[in-house]
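> Have a look at this prediction, sequence included:
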Amino acid sequence: MDPQLQALAAQQGNVILRPQLIEAGFTDDEIMRLRRSGVLTAIRRGAYVETPVWEALDDVGRHRSMTSAVVRQLKVPAVPSHVSAAVMLGLPTWGVDLSVVHVTRADLHAARLEAGVMHHAAALPGEDLCVVDGMTLTAPARTAVDIARDVPFEQGVVTADAALARFGNDHDRLLRTLDRMRTWRGARAAGRVVAFADGAAESVGESRARVQFERIGLPRPRLQVVIPGPDGQIFRPDFLFEEERTLGEFDGRSKYERSLGPDDDPASVVWREKQREDQLRQMGYELARLVWRDLGRDVSVRDRFQAAFGRARRRRAVRAA
């Protein structure tokens, strides 16, 4: 494709629109030939992405391009919202359907689904809006509450935790946003998410683990608490079950890879982690770990943490004797 059109597409979420191609001198027959030859992929009527670019995108990247196309094609004022705003903001959308683009309009009286776009009817006060890469969309707090009104609790917590973590950890703003929407559909479900949300969660896995702990009846842990060691070390576990003197760690692969220094091998990371665990146990803590696959194994995780709680109790009893 023409380099100028490629540059334009790069500024528009990889999307180029039919009027832009026509203005650049392409005819409809030429556009059709570009599609048939595999140069362009039509992602919706009148919106195209270069095929190699489209094929390289994951579901989130494709949704971002679809959202960009929808906003540029709509002839009425509308802003990306719900999951589409989350994607544009770079917030995680674990377990949420990405097949439909969501926009909110203040001029509608009722929501409707049309041509792969869910048009939500709702007020859009200025404090609920922000601008990302020149595009107006719902702000992080509004986006998190909108999603929490529409999706199951766990998915809502994932996005709400991340919105707090990445955009100022302003829990009061989440509450104020929810308060303005208290009579809206799904507000009660959103209230549970907002009350539970914690910006100290640092990943999708940690957010999901928090929900799992709640679901299986474990005490609610504190997150990312700094624990000073006797020789000046600093420990910061993902979860601290304070009364139980037990630490929890979610070992996602990305965290493991971040622990690798430039001259490290995996064995050195494992050795350092073993030393760390030994130090924490000497300080009177027990440790329990979980990984991604454990998030669907409630009984196993409950038993693992309860066993750690028991070991910590026995250690305290021995020291007290």
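Done, it's in. Numbering: from 1, shown residues only.

> switch to C-alpha atoms for all contacts and neighbour counts from now on
Noted.

> Just list the residues touching residue 130, thanks.
Residue 130 makes contact with 136, 137, 138, 139 under the criterion Cα atoms under 8 Å, 6 or more residues apart in numbering.

> Then residue 171?
Contacts of residue 171 by Cα under 8 Å, 6+ apart are residue 164.

> report the longest helix in this protein, please.
Counting by DSSP state H, the longest helix found in the chain is helix 298-320.

> Show me which parts of it are buried, residue by residue.
301, 302, 304, 305, 306, 308, 309, 310, 311, 312, 313 (16 or more other Cα atoms under 10 Å).

> Could you export these as TSV, including distance to residue 74?
Below are these laid out as TSV (distance: Cα to Cα, whole Å):
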residue	distance to residue 74
301	48
302	49
304	52
305	52
306	54
308	56
309	56
310	60
311	61
312	60
313	62
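
> out of these, which one sits closest to residue 238?
Ranked by distance to residue 238 (Cα to Cα), these are led by residue 305 at 14.0 Å.

> about what we covered before: just among the contacts of residue 130, which is most surrounded?
With neighbours taken as other Cα atoms under 10 Å, the top of the contacts of residue 130 is residue 138, carrying 29 neighbours.

> Now it. Nearest residue, chain neighbours left out?
Of all residues not flanking residue 138 in the chain, residue 129 sits nearest, at 4.4 Å (Cα to Cα, 6 or more residues apart in numbering).

> repeat for residue 68
residue 13 (5.8 Å).

> and that neighbour, what is it in contact with?
Contacts of residue 13 by Cα under 8 Å, 6+ apart are 64, 65, 68, 69.

> which SS class is it?
coil (DSSP: H, G, I helix; E, B strand; the rest coil).

> For the residue positioned nearest the centre of the chain, give its distance to residue 6.
Centroid-nearest residue in the chain, with Cα atoms, centre = their mean: residue 92, separated by 1.6 Å. Distance check for residue 92 against residue 6: by Cα to Cα, to the nearest Å, it reads 28 Å.

> Please, where are all the strands along the stretch 201-321 of the chain?
Along the stretch 201-321 of the chain, counting by DSSP state E, counting those that start in this stretch, strands occupy 222-223, 227-228, 234-235, 239-241, 246-250, 286-290.

> then this one, side by side with the first:
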Amino acid sequence: MDPRLLAICVDHGVFLRHEANDLGYRDDTIKKLVDTKAWHRVRRGAYVFGQTWRAADTAERYRLFCLATIRQSNVEVIPSHTSAVAFNGGPLWGLNLSVSHLTRPDGKTGRSAAGVRQHRGVLLDGDVVDVDGRRVMAPTRALLETTTVAPVEACICVADDFLRRGLTTSEQLRSRYALMTSWPSTLTTDLVVRLADGLHESVGETRTGYMIWRAGLPRPELQVEVCDENGTVIGRVDFAWPEHRLFLEFDGLQKYVKHLGPGETVADVVLREKHREEQICMLTGWRCVRITWDDLQRPEVIVQRIRNLMAAAA
């Protein structure tokens, strides 16, 4: 790695073609470095070192893409909408990561280009925060902005995450939303604000809750603790319908990985989870429905299964 370009990456995330040119890299040399994967072209005229790109996950790659668009803007811009969600560490499931959303604080109309959409926006107190030394739209505004460009389900995932982490509150969302009377494309914003509660602990759980709501199933209790005869909590279930003697658990790999103990494997956690389920069923008389990411691709099957179990309980 060229330490001079590395220093630029440390400060700005990416380095630009003209900066490489100024350090003596000719365009044909740059092409060879990209072809050999020593460098990676984030977008036209913006680069990172190849090993940096290969080590980055989807969220970090999107942030690098957004940083490139910021550096290549001719005016001051602030990451907003889905870009601000990424900088605030929010979930990116279901969001369009091919577009960088930037807002001009000067109030002038922005421009749209390949992979970049500039917005005109009026900034109020609290709308902008500092994230790692960079001005970024605050979580409250970033979420509300995202509801104007993304599907409802993806937005609720962001809302639940921000609420759970304490980056915003329901009151802050409602108050800021009340000031959005002149914003375009806000037909779904109210729905997102009403449905999100921050009680779901993962994107998978949020999507499951949304599936239950869309299907018109009875509203479940969330994160229900189950105790043994001594009052000791033996487990907590994601969704429960006590009146139907039924509970539902969303199984994602992250759920098992985060509960790994010293020296344990995922298989050990799966066995422990199975024992926990058996205990809950024995103590409560409830039945369990377990679903995975794949099940969310065919929600009608799961919904019908839940309806059948509820009908049998009745």
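Yep, it's here. Everything quoted here is computed from the prediction, not taken from an experiment.

> Any idea what the TM-score is?
The TM-score (TM-score structural alignment, normalised by the length of the second structure) is 0.89; 309 aligned residues with a Cα RMSD of 2.3 Å.

> ok so, going back, from the contact counts, what lies against the longest helix of the first structure?
Secondary-structure packing of helix 298-320 of the first structure (3 or more Cα pairs under 8 Å, 6 or more residues apart in numbering; DSSP states H and E): strand 246-250, strand 286-290.

> Point out the most buried one among these.
Across those, averaging neighbours per residue (mean count of other Cα atoms under 10 Å) puts strand 246-250 on top, at a mean of 23.

> Now that one on the second structure. Mean distance?
Taken against the second structure, strand 246-250 of the first structure registers an average deviation of 1.2 Å after superposition, with mean Cα distance after the TM-score superposition for the first structure.

> returning to that earlier point: could the contacts of residue 130 of the first structure be laid out in JSON lines, adding distance to residue 23 of the first structure and secondary structure?
Below are the contacts of residue 130 of the first structure laid out as JSON lines (distance: Cα to Cα, whole Å; DSSP: H, G, I helix; E, B strand; the rest coil):
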{"residue": "136", "distance to residue 23 of the first structure": "25", "secondary structure": "strand"}
{"residue": "137", "distance to residue 23 of the first structure": "28", "secondary structure": "strand"}
{"residue": "138", "distance to residue 23 of the first structure": "31", "secondary structure": "strand"}
{"residue": "139", "distance to residue 23 of the first structure": "34", "secondary structure": "coil"}
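
> what's the closest of those to residue 79 of the first structure?
residue 137 (4.8 Å).

> which ones are touching the closest one?
With Cα under 8 Å, 6+ apart, residue 137 of the first structure has these contacts: 79, 80, 81, 85, 129, 130, 131.

> next one: residue 68 of the second structure
Shown in contact with residue 68 of the second structure (Cα under 8 Å, 6+ apart): 13, 14, 42, 43, 46.

> For the fourth one, grab the count of nearby residues.
Using other Cα under 10 Å, residue 43 of the second structure has 16 other residues around it.

> Which residue ranges of the stretch 101-250 of the second structure form helices?
139-146, 152-164, 170-177, 189-195, 203-215 (DSSP state H, counting those that start in this stretch).

> Determine which of the ones you listed approaches residue 59 of the second structure most closely.
Of all the helices of the stretch 101-250 of the second structure, helix 152-164 comes closest under Cα to Cα, at 13.5 Å.

> quick one: contacts of the closest one?
Helix 152-164 of the second structure is contacted from outside by 85, 90-95, 139, 143, 146-147, 168-170, 188, 191-193, 195-203, 206-207, 210, using Cα under 8 Å, 6+ apart.

> related to what we said a few turns ago, just confirm the residue nearest to the centre of the first structure contacts residue 86, I think it does.
Yes - counting by Cα atoms under 8 Å, residue 86 is a contact partner of residue 92 of the first structure at 7.0 Å.

> related to what we said a few turns ago, check the contacts of residue 130 of the first structure and tell me the two furthest apart.
136 and 139 (8.8 Å).

> any residues in contact with both of those two?
Residues within reach of residue 136 of the first structure and of residue 139 at once, by Cα under 8 Å, 6+ apart, are 129, 130.

> The nearest residue to residue 201 of the first structure once chain neighbours are set aside: how many residues sit nearby?
Nearest residue to residue 201 of the first structure, sequence neighbours excluded (Cα to Cα, 6+ apart): residue 207, at 5.8 Å. The tally of other residues near residue 207 of the first structure (other Cα under 10 Å) stands at 25.

> Residue 207 of the first structure: what's it in contact with?
Applying Cα under 8 Å, 6+ apart, the residues near residue 207 of the first structure are 157, 158, 161, 201.

> And for residue 17 of the first structure?
Contact analysis of residue 17 of the first structure by Cα under 8 Å, 6+ apart lists 46, 47, 48, 69.

> Which among these count as buried?
47, 48, 69.

> In strands only, show me those.
47, 48 (DSSP state E).

> Could you export the contacts of residue 130 of the first structure as TSV, including distance to residue 255 of the first structure?
Converted to TSV, the contacts of residue 130 of the first structure look like this (distance: Cα to Cα, whole Å):
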residue	distance to residue 255 of the first structure
136	33
137	31
138	30
139	28
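
> Looking at those, which one is closest to residue 285 of the first structure?
residue 139 (40.6 Å).

> Verify the stated contact: that closest one with residue 132.
No - using Cα under 8 Å as the test, residue 139 of the first structure is too far from residue 132 to be in contact (9.5 Å).

> what residues do the two have in common as contacts?
Common contact partners of residue 139 of the first structure and residue 132 (Cα under 8 Å, 6+ apart): none.

> In the second structure, which helix is the longest?
Across the second structure, the longest stretch assigned as helix under DSSP H is helix 266-284.

> what comes up buried for stretch 78-92 of the second structure?
78-88, 90-92.

> Just put the residues you listed in TSV and tack on distance to residue 100 of the second structure and secondary structure.
Listed next are the buried residues of stretch 78-92 of the second structure as TSV, based on distance: Cα to Cα, whole Å; three-state DSSP:
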residue	distance to residue 100 of the second structure	secondary structure
78	11	strand
79	8	strand
80	8	coil
81	9	helix
82	8	helix
83	6	helix
84	9	helix
85	11	helix
86	10	helix
87	12	helix
88	14	coil
90	15	coil
91	16	coil
92	13	coil
